[in-house]
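*Asks:* Sequence and predicted structure are below.
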Amino acid sequence: MSEALRRDYQVCEEIGRGRFGTVFRCISRESGESFACKSIDKRLLNDSVDRECIDKESKLMQIVSGNPNIVQIYNVYEDETHLHIVMELCNSSDLYDRISNRTFTESEAAKVVTALIEAVAHCHRRGVAHRDIKPDNILFDDFNRLKLADFGSAQCFRESDPMSGIVGTPYYVAPEILAGKEYNEKVDVWSCGVILYIMLAGIPPFYGESAQEIFEAVLRANLRFPSSVFHSVSSSAKDLLRRMLCKDVSRRFSADQVLRHPWITSGGQT
């Protein structure tokens, strides 16, 4: 463990584990405040691509910092074997836990999606696409404020320079990514649309028994609203879902357009 990290923070119990490392709770020796420390074992990095992703995560988090709905980064330390990123601590359950056992009312869903899309729009205005938005990466702090996390797949973009590469997670990945096409930041809006659909319906919009079947369903992008689960969902909510889960990227809403939709501006009351 980095001497500089231990000088500034007391490193406590493990609170999470990922592909390249471990997340610990740590306490600032100066303020006594608790934080999360993501410690990445550089010896587990297989190639230069892995190393580039790890370096990029902390840099992109700094670019998008300052928004209340994005996990804040405070310090970065590095020693011979590890990279340590000190971040805001989110102790409450993530969105995956919250949507696993229940559906949301429209007003509850609107509150979550508004905060999420505000975070996404903030990233996009700063030229950063998250590219792996899913319920597991949507955290909540002790005050129940939503925090978008895990920028390990994020990438900078420009309008004249589309992105490429297969990233994302089954159910939530946009069809243009799976098709191997170049794509833009609207892949994040698609992922948010999938999350909204699941919150309202309790089931994903594109389903399969295996990853391959899920990908095939996403590529077809045949959006349906089964009456058995959407009978009480408003036409305004379904209109927004159609605009977020639109296979034609040129017609798919941007994050800023989502924020201006009547269902969002009314708090899910239309």
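*Replies:* Looks like it came in fine. Numbers count the residues shown, from 1 in each chain.
*Asks:* from here on, contacts and neighbour counts on C-alpha atoms
*Replies:* Noted.
*Asks:* who's in contact with residue 157?
*Replies:* Contact analysis of residue 157 by C-alpha atoms under 8 Å, 6 or more residues apart in numbering lists 127-129, 163, 184-185.
*Asks:* tell me the secondary structure for residue 264?
*Replies:* Following DSSP: H, G, I helix; E, B strand; the rest coil, we place residue 264 in the helix state.
*Asks:* Nearest spatial neighbour of it, chain-adjacent residues omitted?
*Replies:* residue 110 (6.1 Å; C-alpha to C-alpha, 6 or more residues apart in numbering).
*Asks:* Could you do residue 109 as well?
*Replies:* residue 199 (6.3 Å).
*Asks:* so which helix or strand takes in the one you found?
*Replies:* helix 187-201 (DSSP states H and E).
*Asks:* which strands and helices sit next to the following helix or strand past that helix?
*Replies:* As assigned by DSSP H and E, the chain's next helix or strand after helix 187-201 is helix 211-220. Helix 211-220 is packed against helix 175-178, with contacts defined by 3 or more C-alpha pairs under 8 Å, 6 or more residues apart in numbering; DSSP states H and E.
*Asks:* Check which helices and strands the helix it packs on is in contact with.
*Replies:* helix 211-220.
*Asks:* what sits up against the helix it packs on?
*Replies:* Contacts for helix 211-220 (C-alpha under 8 Å, 6+ apart): 170-171, 173-176, 178-179, 206-208.
*Asks:* before we move on, the earlier item: what about the residue nearest to residue 109, how many residues nearby?
*Replies:* By other C-alpha atoms under 10 Å, 25 other residues sit near residue 199.
*Asks:* shouldn't it be in contact with residue 104?
*Replies:* Yes. If you go by C-alpha atoms under 8 Å, residue 199 and residue 104 touch, sitting 5.3 Å apart.
*Asks:* Show me what the helix ranked longest in the chain is in contact with.
*Replies:* Determined from DSSP state H, the single longest helix within the chain is helix 106-125. Contact with helix 106-125 is made by 64, 67-70, 129-130, 146-148, 185, 188-189, 192, 196, 199-200, 233, 237, 255-256, 258-259, 263-264, 267-269, as judged by C-alpha under 8 Å, 6+ apart.
*Asks:* Take this one as well and set it beside the first:
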Amino acid sequence: MPSPAPPFGSQAVLDEYTVLKVLGAGKFGEVNEVKHKETKKRFAWKRVKFENDPHCEAEVQVLKQLKHHGVVGIYQVFSQGGALDLILELCSRGDMQQFIESKVEPAPMTGKKMYVPPVLETIADITQQLLATVSFLHENCVAHRDIKPENVLLTSRTQWKLADFNLATTFDPNEYMAEHVGTTPFKAPEVEDMKYTEKCDIYSMGILFIALATGKRYWRPESLEDEEDKLVAEELLSEKTWKDAELGKPALDFAKYMISLEPERGSAEEALKHPFLMQYSSQAGCCTIS
């Protein structure tokens, strides 16, 4: 099968790499799996046009700064044709949204589709991995600002990694951030007020944790206009819902802790010490290795 036609201005990439297949397309550009012609190693090629993503150069600088096993690695950057071509670490097992969708199965008796969550230990281990990465980012004064299942990728070695740093930024610990960015419902309430800290990432992690545990996206009831939608949101975080799903109160308490309002919401380092993770994660107490 012939390689896909090269996008305009990307010949420099095609001189070194063979395009194998399209991995996905998002708001800012297309991602392809490619193979280096000499080493035969496989990578992800993300092509972003400047006109579509004014933050793309900032993303490159952040990725070059961050060397951590929980952050998607960047290997090469080409700039031509009004676009940036990023050669990134390949995460061949897809994103967390695909992982969540793979857990939807027909119920034994009715055949009605239902979400079958991973066991608590798996949920805790995944969350611990990601929070350790977020802790690393914050220690280096970087906020991701767009943590959601689509931006969390899985490698062939079962390592979860944060990706898509196009909205990430460096921050001053003594000043608030004010740029209105992110994706609802993962965006922290204080981001709407354009006065927030790096703890906005912890809120996003809380909504991601709820999605991983329940298969559903949580919306703050006060952000909804329809009364029925508000009741659905409130029920999602009820003790009965989490008990019926065999998740339990410790997991629910952890979810509520991460999505609490400032200043009650803890830091990434504090979240890693939460009783839920200490009880269920096999990695609890492990050092974060950069």
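*Replies:* In hand now; what should we look at? Note that the coordinates shown come from a computational prediction; the quantities given were computed from them, not determined experimentally.
*Asks:* TM-score for the pair, please.
*Replies:* Once superposed, chain against chain, the TM-score is 0.85 (TM-score structural alignment, normalised by the length of structure 1); 255 aligned residues with a C-alpha RMSD of 2.6 Å.
*Asks:* related to what we said a few turns ago, what's the residue nearest to residue 109 of structure 1 aligned with over in structure 2?
*Replies:* The alignment partner of residue 199 of structure 1 in structure 2, by TM-score structural alignment, is residue 212.
*Asks:* and the contacts of helix 211-220 of structure 1, which are buried?
*Replies:* 170-171, 173-176, 178, 206-207 (16 or more other C-alpha atoms under 10 Å).
*Asks:* coming back round to it: the helix holding residue 199 of structure 1 vs structure 2, average distance?
*Replies:* Helix 187-201 of structure 1, aligned to structure 2 and superposed, deviates on average by 1.2 Å (mean C-alpha distance after the TM-score superposition for structure 1).
*Asks:* From the chain's centroid, how far away is stretch 146-163 of structure 1?
*Replies:* 10 Å (C-alpha atoms, centre = their mean, to the nearest Å).
*Asks:* first vs last residue of that stretch, how far apart are they?
*Replies:* 27 Å (C-alpha to C-alpha, to the nearest Å).
*Asks:* For residue 167 of structure 1, see how far away the corresponding residue of structure 1 for residue 120 of structure 2 is.
*Replies:* Counting by TM-score structural alignment, residue 120 of structure 2 lines up with residue 106 in structure 1. In this view, residue 106 of structure 1 and residue 167 of structure 1 are 30 Å apart by C-alpha to C-alpha.
*Asks:* which one of the two has more residues nearby?
*Replies:* Higher neighbour count among residue 106 of structure 1 and residue 167: residue 106, with 22 against 14, using other C-alpha under 10 Å.
*Asks:* any idea how far residue 254 of structure 1 is from the equivalent of residue 135 of structure 2 over in structure 1?
*Replies:* Under the alignment (TM-score structural alignment), residue 135 of structure 2 maps onto residue 121 of structure 1. Separation of residue 121 of structure 1 from residue 254 of structure 1 (C-alpha to C-alpha): 8 Å.
*Asks:* Counting by contacts, list what the helix holding residue 199 of structure 1 packs against.
*Replies:* Going by 3+ C-alpha pairs under 8 Å, 6+ apart, helix 187-201 of structure 1 lies up against helix 106-125, helix 227-230, helix 235-244.
*Asks:* Deepest-packed of those helices, please.
*Replies:* Across these, averaging neighbours per residue (mean count of other C-alpha atoms under 10 Å) puts helix 106-125 on top, at a mean of 20.
*Asks:* do you know how far the corresponding residue of structure 1 for residue 37 of structure 2 is from residue 156 of structure 1?
*Replies:* Aligned counterpart of residue 37 of structure 2 in structure 1: residue 29 (TM-score structural alignment). Between residue 29 of structure 1 and residue 156 of structure 1 the computed distance is 34 Å (C-alpha to C-alpha).
*Asks:* Tell me which of the two has more neighbours.
*Replies:* residue 156 (18 against 13).
*Asks:* Show the contacting residues for the nearest residue to that one once chain neighbours are set aside.
*Replies:* Leaving aside its sequence neighbours, residue 156 of structure 1 sits nearest to residue 128 (C-alpha to C-alpha, 6+ apart; 4.4 Å). Residues in contact with residue 128 of structure 1 (C-alpha under 8 Å, 6+ apart) are 60, 64, 154-157, 185.
*Asks:* wouldn't residue 31 of structure 2 be in contact with residue 22 here?
*Replies:* Yes. With contact defined as C-alpha under 8 Å, residue 31 of structure 2 reaches residue 22; the gap is 6.2 Å.
*Asks:* Nice, that's everything, thank you.
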